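Sequence plus the predicted model coming up.
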Amino acid sequence: MTRTAWISLTTDYGLTDGFVAACHGVIARMAPAARVIDITHLVPPGDVRRGAAVLAQTVPHLPYGVHIGVVDPGVGTARRGIALVTPGGLLVGPDNGLLLPAATALGGVTSAVELTDPGWLAPRVSRTFHGRDVFAPVAARLAGGATPADAGPPVDPDTLVRLPPPVLRRMAGGFTAEVLTVDHFGNVQLAAEPALLDEVGDRPLVADQPAVRGRTFGDAPAGALVLFADSADLVAVAVHGGRAADLLGLVPGDLVTVRAGG
């Protein structure tokens, strides 16, 4: 494999403990020339779907590298640790659905391995901190040019764990979609493609609240809802100068109906 200068980290570790620093330290000791991009460490604890969405929407904009994802409520159980090879980069993390959307965004899985070779891992592997003891060491070796196939036995990509598809139901004059993410600004991202906005007109209702269809936040009056295509090319709801999630009382996993206004 080709040596790469880049490793990214996406976790739910937070910023108040030393977990992130420990992963950085392992990488620095094993691959001192590698540069680390912290995508986020503020994924809600155990929220695999949110971590998968953040990772998938970010990695296409990063340089070719090794991307570590650790949102891992099943750590220490029988769930597999895996490395995925794609045309656009390598992915390392738990086999719980977290990595596959990002793999798709990078061109699809061309091969996969289970991380079982003890020579690739920390000398002692904690049952509860595989980010430090499994995934960071593997990523550092891959960044140094090691071959993924040497990390463990091959995995049939068809056996990889997949998250259930988000809910999207089309209906006459609108649709019902699952909330995928709520960002730092309170903008609500839906599991719907922007083409569906053509069915709801310029004055839609979002959860029975009046909104305007726009291209950006300022297309709505101050304090009003605006429905638009976001930077990930998905339908999103925002409030000009406010927080749509708070106004509508929405969290990831909720269902929202968007329909043409009367």
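In hand now; what should we look at?

From now on I want contacts and neighbour counts done on CA atoms only, so please keep to that.
Will do.

how about the strands of the stretch 1-150 of the chain, start to end?
6-11, 35-40, 66-70, 81-86, 89-94, 111-114 (DSSP state E, counting those that start in this stretch).

Deepest-packed of the ones you listed, please.
strand 66-70 (a mean of 29; mean count of other Cα atoms under 10 Å).

tell me what that one is packed against?
strand 6-11, strand 89-94, helix 136-143 (3 or more Cα pairs under 8 Å, 6 or more residues apart in numbering; DSSP states H and E).

can you give me the angle the second one makes with strand 6-11?
Read that as strand 89-94. 30 degrees (axes from the mean of the first three to the mean of the last three Cα atoms, to 10 degrees).

got the angle between strand 89-94 and helix 136-143?
Going by the same axes, to 10 degrees, strand 89-94 makes 170 degrees with helix 136-143.

and the comparison structure, right after this:
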Amino acid sequence: MPHTSDVGYDWVCFTTDYGRADGFPAVCEGVIARTAPHARVLHVSHEVPRQDVRGGADLLVRSVPYLPRAVHLAVVDPGVGTARRPVAIVSPEGVLIGPDNGLLPAAAEVLGGAIAAYEITEFHLEPVSATFHGRDVFAPAAAQVANGVNPNALGPAVDLDTLIRLPEPVTHIEPGRVTTEVIGADSFGNVQLAVTDLVADPGTVVHAQVGDRSLEAVVGRTFADARSGDAVVLLDSAGRVAIAVNGGSAAEILLPRPGDRAVLLLAAAPAPPARS
């Protein structure tokens, strides 16, 4: 019998790049339901851009502070079927289950920091498909932990220092210029950047360039600080600088891809009027 703990989970929060067309999320949810019928599945997103590990990691970081105490099942897995490890990372506020490719550690930090990690070698469905570990490896492990199985029963301990971590995005801030990276774009067409400081006052004019495309924007606090159809640079709900178009899509103009270089050129703020 698996070693159980006195701590189970009522929720499995589920994030993937699977999309909805092929039924993959439903199959994984079915595996969870067969093993842990009490656990409710909260679908965070299945629209992470295909194989975009950084985008998935960023989505988790933005989401987990607002989710219930849970098993966080996340699968964005370009290396499925290779030697990359399936892992469970234990944090004070939940257990994260998914591939060891950089997807999970930043979210573990948000949940209080990684306490322990285990390679998932037990509870697989058999036979294990080389291309669908979400169904055959990760969902069964998530269900067992939701049932109260101690994560240390999933497999051997993993040295936390060996977990794959994504490199930090490169950002340089200098007078009048910010150079950073694109994290992604949301379904509204807002382009999210790695930088978290606007370094400019509201009303400052910005020339925003991503790759070989650009637009003119104004620094603002809300979308409405730009006229309808015009662009605004603001801090979004995740605390990152974003390029948006009021009533439109900055992504359709800039065609950003995750990791693209982004440059914000800031116009000099107007001088205050002279006192008479």
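Happy to help now that I have it. For clarity, every value in this text was computed on a predicted model and none was experimentally measured.

Could I get the TM-score for this pair?
The TM-score (TM-score structural alignment, normalised by the length of structure 1) is 0.94; 259 aligned residues with a Cα RMSD of 1.5 Å.

Could you point out which of the strands of the stretch 1-150 of structure 1 sits nearest residue 258 of structure 1?
strand 35-40 (30.2 Å; Cα to Cα).

where along structure 2 do the helices fall?
For structure 2, the helices defined by DSSP state H occupy 24-35, 53-63, 105-110, 133, 139-146, 250-254.

Deepest-packed of those helices, please.
Using mean count of other Cα under 10 Å, the stretch among those with the greatest mean number of neighbours is helix 139-146 (a mean of 28).

quick one: that one to structure 1 mean distance?
Here the mean offset of helix 139-146 of structure 2 against structure 1 after fitting is 0.5 Å, by mean Cα distance after the TM-score superposition for structure 1.

what packs against the longest strand anywhere in structure 1?
The longest strand of structure 1 (DSSP state E) is strand 174-182. In terms of contacts (3+ Cα pairs under 8 Å, 6+ apart), strand 174-182 of structure 1 is packed against helix 48-58, strand 168-171, strand 188-190, strand 255-260.

State the span of structure 2 onto which it is aligned.
The alignment of strand 174-182 of structure 1 onto structure 2 (TM-score structural alignment) spans residues 177-185.

Tell me how far the matching stretch lies from the chain's centre.
Relative to the chain's own centre, stretch 177-185 of structure 2 is displaced by 16 Å; criterion: Cα atoms, centre = their mean, to the nearest Å.

so how much does it differ from structure 1 once superposed?
With mean Cα distance after the TM-score superposition for structure 1, stretch 177-185 of structure 2 averages 0.9 Å from its match.

Quick check: end-to-end length of stretch 181-199 of structure 2?
16 Å (Cα to Cα, to the nearest Å).

quick one: buried residues of that stretch?
Across stretch 181-199 of structure 2, burial judged by 16 or more other Cα atoms under 10 Å covers 181-185, 189-196, 198.

that older thread, tell me which residues are up against the longest strand of structure 1.
49-50, 53, 166-170, 188-192, 196-197, 199-200, 245, 250-260 (Cα atoms under 8 Å, 6 or more residues apart in numbering).

Tell me how many other residues surround the closest residue in space to residue 207 of structure 1 that isn't next to it in sequence.
Excluding its sequence neighbours, the residue lying closest to residue 207 of structure 1 (Cα to Cα, 6 or more residues apart in numbering) is residue 257, at 5.3 Å. Here the number of neighbours of residue 257 of structure 1 (other Cα atoms under 10 Å) works out to 17.

Next up, the contacts around residue 257 of structure 1.
Contacts for residue 257 of structure 1 (Cα under 8 Å, 6+ apart) come out as 174-177, 206-208.

Equivalent analysis for residue 74 of structure 1, please.
Residue 74 of structure 1 neighbours (Cα under 8 Å, 6+ apart): none.

which one in structure 2 is aligned with it?
Structural alignment (TM-score structural alignment) places residue 74 of structure 1 against residue 79 in structure 2.

What does residue 261 of structure 2 correspond to in structure 1?
Checking TM-score structural alignment: residue 261 of structure 2 goes with residue 255.

how many other residues sit next to its match?
Neighbourhood size, residue 255 of structure 1 [other Cα under 10 Å]: 20.

any idea how far it lies from residue 197 of structure 1?
From residue 255 of structure 1 across to residue 197 of structure 1, the span is 17 Å (Cα to Cα).

will you turn the strands of the stretch 1-150 of structure 1 into TSV that also has distance to residue 20 of structure 1?
Below are these laid out as TSV (distance: least, Cα to Cα, whole Å):
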stretch	distance to residue 20 of structure 1
strand 6-11	8
strand 35-40	9
strand 66-70	11
strand 81-86	19
strand 89-94	15
strand 111-114	23
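
between the ones you listed, which gets nearest to residue 162 of structure 1?
Closest to residue 162 of structure 1 of these, according to Cα to Cα: strand 89-94, at 11.6 Å.

What span of structure 2 is that closest one aligned with?
Using TM-score structural alignment, the residues of structure 2 aligned to strand 89-94 of structure 1 are 94-99.

and that stretch, how far out from the chain's middle?
In terms of Cα atoms, centre = their mean, the centre of stretch 94-99 of structure 2 is found 13 Å from the chain centre.

which other residues reach that stretch?
Stretch 94-99 of structure 2 has contacts (Cα under 8 Å, 6+ apart) with 69-77, 84-90, 104, 108, 111, 138, 141-142.

Check stretch 215-223 of structure 1 too.
211-214, 226, 228-229, 238-242.

hmm, 6 Å instead?
Applying Cα atoms under 6 Å, 6 or more residues apart in numbering, the contact partners of stretch 215-223 of structure 1 are 226, 228, 239-241.

Among those, which one has the most neighbours?
Tallying neighbours with other Cα under 10 Å puts residue 226 at the head of those, with 29 neighbours.

counterpart of that one in structure 2?
Using TM-score structural alignment, the partner of residue 226 of structure 1 in structure 2 is residue 232.
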